[in-house]
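Visitor: Sharing a sequence plus its predicted fold:
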Amino acid sequence: MATKLHSSKIIDIYSALTDTELELPVVNSGISAGFPSPALDFVDISIDLNKHLIKHPSATFYGRVKGHSLKNAGIDDGDLLIIDRSLEPQNGKIAVCYIDGEFTAKRIKIKKDEIWLMPENENYAPIKVGKDNDFLVWGIVTHVIKSF
């Protein structure tokens, strides 16, 4: 089980355990969203989600989303983020940032000498990162795991 490293009202951060393997069957040809495919009778390929989703195990963490600021990006309250701390921040990427004592997940916007944390929900205001803010791009979101 993953270890909870930090909890806040915005996001909970967990360590990623990648020393286990779990091979699960996968339909390699894709799954039709229209008519059923007879290919489901011939599932014989497997996938290990640790290997598929986590490229840098020692730098990867999970984060549980709390809130709705990224709903228009398809990230909802309760979703599980896979966060890679080894990746460099890039304009337009969704990142987990530490600002003034709290973790938050936002799309980062870098323009000239400014950094903005952009929500993906019109009900939330962008956050301009200033020189007085205690700020760090903690990691880049690489995947989102949803429950339905």
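Guide: The structure has been received and is ready for your questions. Numbers count the residues shown, from 1 in each chain.

Visitor: CA only for contacts and neighbour counts going forward, please
Guide: OK.

Visitor: I'd like to check which residues are in contact with the residue located most distally from the centre of the chain.
Guide: Most distant residue from the mean C-alpha position of the chain: residue 38, 33.4 Å away (Cα atoms, centre = their mean). By Cα atoms under 8 Å, 6 or more residues apart in numbering, no residues touch residue 38.

Visitor: take a look at this one as well, against the first:
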Amino acid sequence: MFRIIPIFEPVAPLSLPCFETVPAGFPSPAQDHAEKRLDVYELLVRRPASTFFCRADGPSMQGAGINSGDLLVVDRAIEPQAGDVVVATLDGGLTVKRLVHQHGCWLLAPENPEFPPLVINPEEGVMIWGVVTYSITGHCPR
């Protein structure tokens, strides 16, 4: 269901041009608006030792803007809170859901009404692996 992509401290930063704004209306010479350079790794990864990447697979989190194929940045050092999108172990695999506390119970809730929420039963070995800090869309809108 998920493929874990380990990360390593990069040897050299990946510094790319960062434009202040790019108009969605009338074109303008974008080169004139270059503000600074942006290190993508530094932007996405706060704690390298506790961060991993995985790809979402399936439609259960579409309401949260997470689509199948999106790259998720997950930080294991963040203490999960109600409302966080998390990656959790479930039935021997990994799943991405929203962590919800309702009526004294913890749930792994999808963001798609076609899927039921999953009650977290501590005796079944459900574990939160980490909190999703970014979702990177894997495709360009057409």
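Guide: Good, I have the coordinates. Small disclaimer: the values here were computed from a predicted structure and weren't measured.

Visitor: Mind checking the TM-score on these two?
Guide: In this superposition the chains share a TM-score of 0.89, using TM-score structural alignment, normalised by the length of structure 2; 138 aligned residues with a Cα RMSD of 1.6 Å.

Visitor: Stretch 107-121 of structure 1 spans what distance, first to last residue?
Guide: End-to-end distance for stretch 107-121 of structure 1, by Cα to Cα, to the nearest Å: 11 Å.

Visitor: And the contacts of it?
Guide: Stretch 107-121 of structure 1 is contacted from outside by 68-73, 89-95, 106, 125-130, using Cα under 8 Å, 6+ apart.

Visitor: Now a ChimeraX select for only the buried ones of those.
Guide: This is the ChimeraX syntax for the buried subset of these, where burial follows 16 or more other Cα atoms under 10 Å:
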select :68,69,70,89,94,95,106,126
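
Visitor: Tell me how far residue 40 of structure 2 lies from residue 60 of structure 2.
Guide: Distance from residue 40 of structure 2 to residue 60 of structure 2, by Cα to Cα: 28 Å.

Visitor: swap in residue 124 of structure 2?
Guide: 22 Å.

Visitor: Now for residue 128 of structure 2, how many residues are close by?
Guide: Applying other Cα atoms under 10 Å, we find 19 other residues in the vicinity of residue 128 of structure 2.

Visitor: which residue in structure 1 lines up with it?
Guide: If you follow residue 128 of structure 2 across to structure 1 using TM-score structural alignment, you land on residue 137.

Visitor: Check residue 37 of structure 2 too.
Guide: Using TM-score structural alignment, residue 37 of structure 2 pairs with residue 46 in structure 1.

Visitor: ok, now which ones touch the nearest residue to residue 137 of structure 1 once chain neighbours are set aside?
Guide: Leaving aside its sequence neighbours, residue 137 of structure 1 sits nearest to residue 97 (Cα to Cα, 6 or more residues apart in numbering; 4.4 Å). Each residue near residue 97 of structure 1 by Cα under 8 Å, 6+ apart is listed here: 103-106, 135-139.
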